[in-house]
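In: no FASTA, just this:
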């Protein structure tokens, strides 16, 4: 467990699913931390100093060490604080967890960005089809209540964007990517995940994200 002498700090913004990933992991582990809210589009000098390459949230600070990139931070947290592991002990299962988490970022998040921001109608339709293929892979992979079995694990936390952000984005944009009819197992998972007490505590309000994406997705 973290002692009182340890500094654990997280720089983030409320709109970021990547920041929420880290908050969920810290809460699951029972780690106390200080949260530093950054301003969208105007990050602090401190954040830039800690993350000069990417200049984005989240930035995680543990004593004199600082890390960026949410999946890297999640693994560091899991290896530093052993209680309530989010990755299995079996090497093969751990590797699969990393594989699917990277798959979500590489294929799903990037696909959604293309689908909502591209101006070309044909490109948008192609992106939507690609996202549905990705979601079908995840639908097929889901064997239990959570990807981590009966308990939340790395893949579940990585997929918070799908569970909570994606339905809001598709509502604002007026497109349908993810619902019960298309992906019943994945949809039921999203409900269980969003309503998990620890996850629910760390999710931003739906109203906050709706207001944010109405500006971001329709700004001129």
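Out: Thanks, I have it. No experiment lies behind these values; they were computed from the predicted model shown.
In: contacts, neighbours, all on C-alpha from now
Out: Fine.
In: for residue 188, what are its contacts?
Out: Applying C-alpha atoms under 8 Å, 6 or more residues apart in numbering to residue 188 gives the contacts residue 180.
In: check which helix or strand it maps to.
Out: Per DSSP states H and E: residue 188 is located in helix 184-194.
In: and what of residue 56?
Out: Using DSSP H and E, no helix or strand contains residue 56.
In: mind listing what it touches?
Out: 43, 47, 48.
In: by neighbours, which of those residues wins?
Out: Within the contacts of residue 56, neighbour counts (other C-alpha atoms under 10 Å) peak at residue 47, which reaches 21 neighbours.
In: state the distance from it to residue 37.
Out: Note on residue 47: its distance to residue 37, by C-alpha to C-alpha, to the nearest Å, is 10 Å.
In: tell me, what's touching the two both at once?
Out: Joint contacts of residue 47 and residue 37 (C-alpha under 8 Å, 6+ apart) are residue 11.
In: residue boundaries of the strands in the chain?
Out: Listed in chain order, the strands of the chain (DSSP state E) span residues 8-12, 34-37, 59-62, 65-68.
In: and the first one, what other elements does it pack with?
Out: The helices and strands touching strand 8-12, judged by 3 or more C-alpha pairs under 8 Å, 6 or more residues apart in numbering; DSSP states H and E, are strand 34-37, strand 59-62.
In: again with the third one
Out: The contact analysis (3+ C-alpha pairs under 8 Å, 6+ apart) places strand 59-62 against strand 8-12, strand 65-68.
In: any idea which of those strands is most buried?
Out: Highest mean neighbour count of these: strand 8-12, a mean of 22 (counted as mean count of other C-alpha atoms under 10 Å).
In: okay, one more to line up with it:
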């Protein structure tokens, strides 16, 4: 029995769900309340206490990058990572770059104001420019004609960044500046596996509106503490 413990809007969970579906692996999904963590989550992931968690028989695997590689090595159909060692290393590099740089900068730009917002937005645009360069000449996806590891890792851009742009009154995904990413987004969102497994836009909007308010409240209490 395969189980995936997750949270409905989490990009880290969704990339694991997409990988399992691409490979045709059936699993049971268990929704977790990440704001009131269950005994199950604390038992399965006592170190980080976060989702996603993949349970495969007696094996418990945590951290989405690690889970994706585990899935790819366990179920050989529909390979996600490239076969060549250099290409695999390059894929891992860009996955880490997008997570540590673009995601953080985009999120902070949405939540913040003033100079901090300006700096984070500029950094996010520079990050995206680098990813645009990596995508050039690749085909429909980073993995060529088929969705691959890097597409799944960067999939959050397609459904979260438009929401963050709207909430933060900013523009990151300029189609003129980033034509390759714009085309990739359309291809990604139109893929049957992705289409059927995206959270509702209105629900995502409401969730991140609330997250932004909480961020502002935390920053306010920090500045006045």
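Out: Yep, it's here. Quick caveat: nothing in here was measured; it's all calculated off a predicted structure.
In: ok, and the contacts of residue 56 of structure 1 in structure 2?
Out: Counting by both residues aligned by TM-score structural alignment, their matches' C-alpha atoms under 8 Å, those that remain in contact in structure 2 are residue 47.
In: among the contacts of residue 56 of structure 1, which one lies nearest to residue 118 of structure 1?
Out: residue 43 (26.1 Å; C-alpha to C-alpha).
In: who touches the counterpart of that closest one in structure 2 in this structure?
Out: Alignment note (TM-score structural alignment): residue 43 of structure 1 maps to residue 37 of structure 2. Residues in contact with residue 37 of structure 2 (C-alpha under 8 Å, 6+ apart) are residue 49.
In: then residue 71 of structure 2?
Out: 19, 20.
In: again, 10 Å this time
Out: Counting by C-alpha atoms under 10 Å, 6 or more residues apart in numbering, residue 71 of structure 2 touches 16, 19, 20, 23, 25, 54, 56, 61, 79, 80.
In: can you list the buried residues in the longest helix seen in structure 2?
Out: Identified as the longest helix of structure 2 according to DSSP state H is helix 201-224. Residues 204, 205, 208, 209, 212 are the ones in helix 201-224 of structure 2 that count as buried (16 or more other C-alpha atoms under 10 Å).
In: can I get those residues in TSV with distance to residue 68 of structure 2?
Out: Shown next, in TSV, are the buried residues of helix 201-224 of structure 2 (distance: C-alpha to C-alpha, whole Å):
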residue	distance to residue 68 of structure 2
204	24
205	27
208	26
209	30
212	29
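In: residue in structure 2 paired with residue 84 of structure 1?
Out: Using TM-score structural alignment, the equivalent of residue 84 of structure 1 in structure 2 is residue 78.
In: so what's that match closest to, chain neighbours aside?
Out: residue 23 (5.6 Å; C-alpha to C-alpha, 6 or more residues apart in numbering).
In: contacts only, for residue 75 of structure 1.
Out: Counting by C-alpha under 10 Å, 6+ apart, residue 75 of structure 1 touches 22, 25, 85, 86, 87, 98, 154.
In: what is the aligned counterpart of the first one in structure 2?
Out: Right, the one you point to is residue 22 of structure 1. Under TM-score structural alignment, residue 22 of structure 1 pairs with residue 16 in structure 2.
In: number of residues surrounding the residue nearest to that match when sequence neighbours are not counted?
Out: Spatial nearest neighbour of residue 16 of structure 2, chain neighbours left out: residue 68 (6.2 Å); criterion: C-alpha to C-alpha, 6+ apart. Around residue 68 of structure 2 there are 25 other residues, counting by other C-alpha under 10 Å.
In: ok, now the one 4 residues further on?
Out: The local packing of residue 72 of structure 2 (other C-alpha under 10 Å) involves 19 other residues.
In: that one contacts residue 23, correct?
Out: Yes - Residue 72 of structure 2 lies in contact with residue 23 (C-alpha atoms under 10 Å); the separation is 8.6 Å.
In: so for these two, which residues contact both of them?
Out: With C-alpha under 10 Å, 6+ apart as the test, residue 72 of structure 2 and residue 23 both reach 78, 79, 80.
In: list just the nearest of those residues to residue 121 of structure 2.
Out: Once C-alpha to C-alpha is applied, the member of those that ends up nearest residue 121 of structure 2 is residue 80, at 30.9 Å.
In: who's in contact with the closest one?
Out: Residue 80 of structure 2 neighbours (C-alpha under 10 Å, 6+ apart): 19, 22-23, 68-69, 71-73, 88, 143, 146-152.
In: let's see that with 7 Å instead.
Out: 72, 148, 149 (C-alpha atoms under 7 Å, 6 or more residues apart in numbering).
In: so who does the last one touch?
Out: Just to be clear, that refers to residue 149 of structure 2. Neighbouring residues of residue 149 of structure 2 by C-alpha under 7 Å, 6+ apart: 80, 81.
In: give the equivalent position in structure 1 for it.
Out: So, by TM-score structural alignment, residue 149 of structure 2 is matched to residue 154.
In: how about residue 189 of structure 2?
Out: Counting by TM-score structural alignment, residue 189 of structure 2 corresponds to residue 194 in structure 1.
In: excluding chain neighbours, what is closest to its match?
Out: Counting by C-alpha to C-alpha, 6+ apart, the residue nearest residue 194 of structure 1 is residue 200, at 5.7 Å.
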